[in-house]
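# Just a sequence and a predicted model for now, questions to come.
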Amino acid sequence: MTSSLKPVLVVEDSTEDFTALGRAFRKHALQNPVFRCEDGDQALDYLLGYGDRPNWPSALPALILLDLNMPGTDGRTVLGTLKADPKLNKIPVIVFTTSSNVKDIDECYRLGANSYMTKPVNYPALEEKVRLIVRYWLESNEPPTVN
């Protein structure tokens, strides 16, 4: 069962990366709707005021894929804000970024990331990571109640 079909939130500034993720989600038959925020500010607007704007999901996401390096409010700030908020801190956050820097990895886990994955450079490897994310986080994992 795919987390009661709550949306998967992808916080990603790259249209190319988001398009590739969407294609991989479809290949692995993700049933949850996928919602994109193009930067950290938009993600925080949605998460802190979900349901307040037309065309935005009325439920909190089942899972967040969060890029780190974005213009404006970056992924670290988004992660720290989410994990400090009692209404949002149970949402699983997977940092999904190009950085394999040990300092970034350690900082994200310190801020409360549930997982850290580097974005692969080739599409077959991306498909495999997406398959693992869908199978574990949305089908196998027993999440806490959020909302």
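Sure thing, it's come through.
# Could you use CA atoms for every contact and neighbour count after this?
Noted.
# I'd like the next helix or strand past the longest helix along the chain.
The residue-count maximum for a helix in the chain (DSSP state H) belongs to helix 15-27. Using DSSP states H and E, the next helix or strand after helix 15-27 towards the C-terminus is strand 34-37.
# Please compare the first structure with the one that follows:
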Amino acid sequence: MNKQYTLERENVRYQKNLADSRKALVKNIRAFEKLSKKDRLDIVKRGEYFAVYIWDDAMHFIPARWIAYGSGTKSNDKTVIAVNRINKLLGVEGPEAKKSLEKALDFYCESLGGEPVRKNHLFWRRDCITKLTRLLTK
């Protein structure tokens, strides 16, 4: 089996469950919000790359791998593929480090009853936050 074929096969495997529309992203956020606080904390505290949105007048965080995969469940597939899919569907660039969002993530985890495992995370910028929040209010 040649190396190129193996690489293409891996990419197909990682992309098969990806969200294919903005509606799928919204569906995944709503599924996430239906989980118990404990379950949401278990998902969020291990995340590295976060999409941010406003839910019930508060800032909420969802890991890239949770929102980008169409099944609405966290995937162990490659994070970079999830990040690229979010960028493509929302027409945004990112994510990047942001101290103010880092503090807000700590507060969010605290409100769920815990704290993040890592200390440095990456977040999508304000344009992405605005787009996701608008999609959720439609």
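Structure received. Note that this is a predicted model, so its numbers are computed, not measured.
# List the TM-score for the superposed pair.
After superposition, the two chains reach a TM-score (TM-score structural alignment, normalised by the length of structure 2) of 0.27; 64 aligned residues with a C-alpha RMSD of 4.9 Å.
# rewinding a little: quick one: list the elements packing against the longest helix of structure 1.
Contacts defined by 3 or more C-alpha pairs under 8 Å, 6 or more residues apart in numbering; DSSP states H and E place helix 15-27 of structure 1 against helix 123-133.
# Let me see the ranges of the helices in structure 1.
15-27, 40-48, 75-84, 102-111, 123-133.
# Make CSV from the ones you listed and add distance to I94 of structure 1 to it.
Converted to CSV, the helices of structure 1 look like this (distance: least, C-alpha to C-alpha, whole Å):
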stretch, distance to I94 of structure 1
helix 15-27, 14
helix 40-48, 14
helix 75-84, 10
helix 102-111, 10
helix 123-133, 9
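# got those helices as a markdown table, with mean neighbour count columns?
Converted to a markdown table, the helices of structure 1 look like this (neighbours: other C-alpha atoms under 10 Å):
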| stretch | mean neighbour count |
| --- | --- |
| helix 15-27 | 15 |
| helix 40-48 | 19 |
| helix 75-84 | 20 |
| helix 102-111 | 14 |
| helix 123-133 | 16 |
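# and the angle from the longest helix of structure 1 to helix 123-133?
Interaxial angle, helix 15-27 of structure 1 versus helix 123-133 (axes from the mean of the first three to the mean of the last three C-alpha atoms, to 10 degrees): 60 degrees.
# Residues contacting helix 15-27 of structure 1, please?
Residues outside helix 15-27 of structure 1 that contact it (C-alpha atoms under 8 Å, 6 or more residues apart in numbering) are 10, 12, 34, 36, 123, 126-127, 130-131, 134.
# hmm, try it at 6 Å
The contact list for helix 15-27 of structure 1, computed with C-alpha atoms under 6 Å, 6 or more residues apart in numbering, reads E127.
# Count the neighbours of the closest residue in space to Y116 of structure 1 that isn't next to it in sequence for me.
Spatial nearest neighbour of Y116 of structure 1, chain neighbours left out: V95 (4.7 Å); criterion: C-alpha to C-alpha, 6 or more residues apart in numbering. Residue crowding around V95 of structure 1 was assessed by other C-alpha atoms under 10 Å; the count is 27.
# That'll do, ta.
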